[in-house]
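J.: missing the sequence, but the structure's below:
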């Protein structure tokens, strides 16, 4: 009976992971660290917008409501700086990728500890685990390259059948199938990579990123339904919260102190929701990894 229970963590483990992910120190550090690339991208963009809009006699009115003509003019002006803004966006992406192993390391350390860590403990875990998480990030390119292969093959097949199709509906069917295959391949790749990270939580003796990726693949094969289900459920909850905050942010005018603070809080709630989603996913998948490890050791 114990072996069967170990093999099949239920929704109790999923709910527990989602609640355990509500660690305010970890979420606060996530928010502060993610502000670094966001600031790198936002400040140059803000200065460009300030140069375009601040000296206009209509600036106060534009701050209160959306003006389609203003957006058109701003879009045209930004298109003249697309290379510079694109370089800034690439720099922000590079910083995000460089900080990602540190964030993962904090989550791994917190999951291994089995308790709420302080700021010093979380930062130490991020530093200690950075090398392993960075190597795992490099190994994760393999599943994502497979996704690129699926996308290329799907697009090729869709184009071939579109050329031969008699009806537009037949061409649309193959296009939808290509998109569905791409989405499924991406989800499976994500499950493998996230399960590989979760393997470090489940096994404190694990040191090899290569073995971790192998365990991620093994977990997807042996616990396919629960791995995909846990991943999708946690992701759905996180994206719903982030989307709700995003819709609220769109409808809030950042004019005045109250409006500015409300808009700022809603924007940061989006980041926190995505951080919680990442933490909860790893903790949920770690419960499956622990069950597989118990089976191996029994």
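T.: Everything's here; your move. Since the model is a prediction, treat every value here as computed from it, not as a measurement. Numbers count the residues shown, from 1 in each chain.
J.: Could you use CA atoms for every contact and neighbour count after this?
T.: Noted.
J.: Which residues belonging to the helix or strand that contains residue 124 are considered buried?
T.: Secondary structure from DSSP states H and E places residue 124 in helix 119-128. Buried residues in helix 119-128, counting neighbours by 16 or more other CA atoms under 10 Å, are found at 122, 123, 124, 125, 126.
J.: Name the nearest of these relative to residue 146.
T.: For these, the minimum distance to residue 146 (CA to CA) is 28.9 Å, reached by residue 126.
J.: which residues touch the closest one?
T.: Counting by CA atoms under 8 Å, 6 or more residues apart in numbering, residue 126 touches 101, 102, 103, 104, 105, 106, 107, 109.
J.: Below is an additional structure, to be compared with the one above:
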């Protein structure tokens, strides 16, 4: 039986409030600082070694002119391997941290009261193995969705080469790109639904079985599952985008400027953490309602 739209509407604020646990969000921000620092240190060293002793250092700290940008791009080109390596390490660390964070969210969702730091950490470690398996398995459907989307874009490009007017090519390309986003979004939702299955049933250890159960959950309760998932995602991404825009337009000069820029950056990270937590809270809530 499909869940009613009323359940879907009620689940959004309920999950949003439940995910506002300061200990959970603080741990999220602290753990995500690790890959951020790995990425930032080479860039920091690049800027420091090339701009710290410039006679225009104060002005360049507020805004880079085209000459400085050109010089920095030239230096970046000579040390591109360092940045590529740092990016690869940061990505690997992020992937290794992700199951721990998912386990912490699952622990918070199952607890009758907001858990403390120690309980969240223990729960994250207890859930680490199944969440890691879900992450590894997720590469398969995500890869399939990406390849299907690329095939659609290639087909639209091939069609564009055969038509005469530019207007005839815009719609097929937009539809192909929308299809790619839709497929990747559905797969991402199915993986989170699988994580909700793992979180709700500690006896479930198979990532493949949990993912398949998550797919069935989405198919049987599309309004409650996908409706809440989409609404929470739009709110979270909108807030994170706004905070990122404010950060881009904030000059991190001086103590106040640096502190403000850092807080805006961390606020955007926390917002993404809240969004992912709220989506999982909503799905776990749906799994429990379906089981009762």
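T.: In hand now; what should we look at? This is a predicted model, so every value here is computed, not measured.
J.: Now the TM-score, please.
T.: After superposition, the two chains reach a TM-score of 0.94 (TM-score structural alignment, normalised by the length of the second structure), with 292 aligned residues with a CA RMSD of 1.8 Å.
J.: re the thing from before, in the superposed pair, what's the mean gap between the helix holding residue 124 of the first structure and the second structure?
T.: Superposing on the second structure and averaging over aligned pairs (mean CA distance after the TM-score superposition for the first structure), helix 119-128 of the first structure comes out at 0.5 Å.
J.: Provide the aligned range in the second structure for that helix.
T.: Across the second structure, the stretch matching helix 119-128 of the first structure (TM-score structural alignment) is residues 117-126.
J.: How far away from the center of its chain is the matching stretch?
T.: 21 Å (CA atoms, centre = their mean, to the nearest Å).
J.: And stretch 134-151 of the second structure, by the same measure?
T.: Distance, centroid of stretch 134-151 of the second structure to centroid of chain: 16 Å (CA atoms, centre = their mean).
J.: Show me the helices in the first structure, by range?
T.: Here the first structure has its helices, by DSSP state H, at 2-7, 11-20, 24-53, 59-64, 68-79, 82-113, 119-128, 130-139, 141-164, 168-202, 209-222, 224-250, 256-297.
J.: Touching the first one from outside, list them.
T.: Taking contacts as CA under 8 Å, 6+ apart, the residues outside helix 2-7 of the first structure that touch it are 288, 290, 291, 292, 294, 295.
J.: mind putting the buried residues of helix 119-128 of the first structure in TSV, distance to residue 216 of the first structure included?
T.: As requested, those are exported to TSV (distance: CA to CA, whole Å):
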residue	distance to residue 216 of the first structure
122	24
123	25
124	25
125	21
126	21
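J.: Which of those residues sits closest to residue 89 of the first structure?
T.: residue 126 (24.8 Å).
J.: burial measure for the alignment partner in the first structure of residue 105 of the second structure, as a count.
T.: Mapped onto the first structure by TM-score structural alignment, residue 105 of the second structure lines up with residue 107. By other CA atoms under 10 Å, 28 other residues sit near residue 107 of the first structure.
J.: my guess is residue 107 of the first structure meets residue 280, correct?
T.: No - applying CA atoms under 8 Å as the test, residue 107 of the first structure and residue 280 come out as separate, 9.5 Å apart.
J.: Give me the aligned partner of residue 150 of the first structure over in the second structure.
T.: Mapped onto the second structure by TM-score structural alignment, residue 150 of the first structure lines up with residue 148.
J.: now that match: how far from residue 69 of the second structure?
T.: From residue 148 of the second structure across to residue 69 of the second structure, the span is 38 Å (CA to CA, to the nearest Å).
J.: Likewise for residue 162 of the second structure?
T.: Here residue 162 of the second structure is placed at a distance of 40 Å from residue 69 of the second structure (CA to CA).
J.: What's the local residue count around the counterpart of residue 46 of the first structure in the second structure?
T.: Using TM-score structural alignment as the criterion, residue 46 of the first structure maps onto residue 44 of the second structure. Residue 44 of the second structure is flanked by 11 other residues according to other CA under 10 Å.
J.: how far away is residue 44 of the second structure from residue 52 of the second structure?
T.: With CA to CA as the criterion, residue 44 of the second structure and residue 52 of the second structure are 11 Å apart.
J.: ditto for residue 157 of the second structure
T.: Distance from residue 157 of the second structure to residue 52 of the second structure, by CA to CA: 47 Å.
J.: can you check residue 5 of the second structure too?
T.: 58 Å.
J.: swap in residue 61 of the second structure?
T.: Distance from residue 61 of the second structure to residue 52 of the second structure, counting by CA to CA: 9 Å.
J.: and what of residue 134 of the second structure?
T.: According to CA to CA, residue 134 of the second structure and residue 52 of the second structure sit 45 Å apart.
J.: okay, the two: which has more neighbours?
T.: residue 134 (24 against 14).
J.: And for the closest residue to that one other than its chain neighbours, the neighbour number?
T.: The shortest distance from residue 134 of the second structure to any non-neighbouring residue, by CA to CA, 6 or more residues apart in numbering, is to residue 207 (4.9 Å). Close neighbours of residue 207 of the second structure, defined as other CA under 10 Å, add up to 24.
J.: And residue 207 of the second structure, what's its match in the first structure?
T.: The alignment partner of residue 207 of the second structure in the first structure, by TM-score structural alignment, is residue 209.
J.: wait, isn't its match in contact with residue 131?
T.: No - counting by CA under 8 Å, residue 209 of the first structure does not reach residue 131; the two are 9.4 Å apart.
J.: Same drill for residue 148 and residue 69 of the second structure, tell me which one is more crowded.
T.: Between residue 148 of the second structure and residue 69, counted using other CA under 10 Å, residue 148 has the larger neighbour count: 17 against 11.
J.: Any figure for the gap between the aligned residue in the first structure for residue 74 of the second structure and residue 65 of the first structure?
T.: In the first structure, the residue equivalent to residue 74 of the second structure is residue 76, according to TM-score structural alignment. In this view, residue 76 of the first structure and residue 65 of the first structure are 20 Å apart by CA to CA.
J.: next one: residue 254 of the first structure
T.: 10 Å.
J.: neighbour count winner among these two?
T.: More neighbours surround residue 254 than the other of residue 254 of the first structure and residue 65, with 18 against 12 (other CA under 10 Å).
J.: aligned partner of that one in the second structure?
T.: Under TM-score structural alignment, residue 254 of the first structure pairs with residue 252 in the second structure.
J.: how close does its match get to residue 61 of the second structure?
T.: 8 Å.
J.: Looks like residue 185 of the first structure contacts residue 148 (just checking).
T.: No - if you go by CA under 8 Å, residue 185 of the first structure and residue 148 don't touch, sitting 9.0 Å apart.
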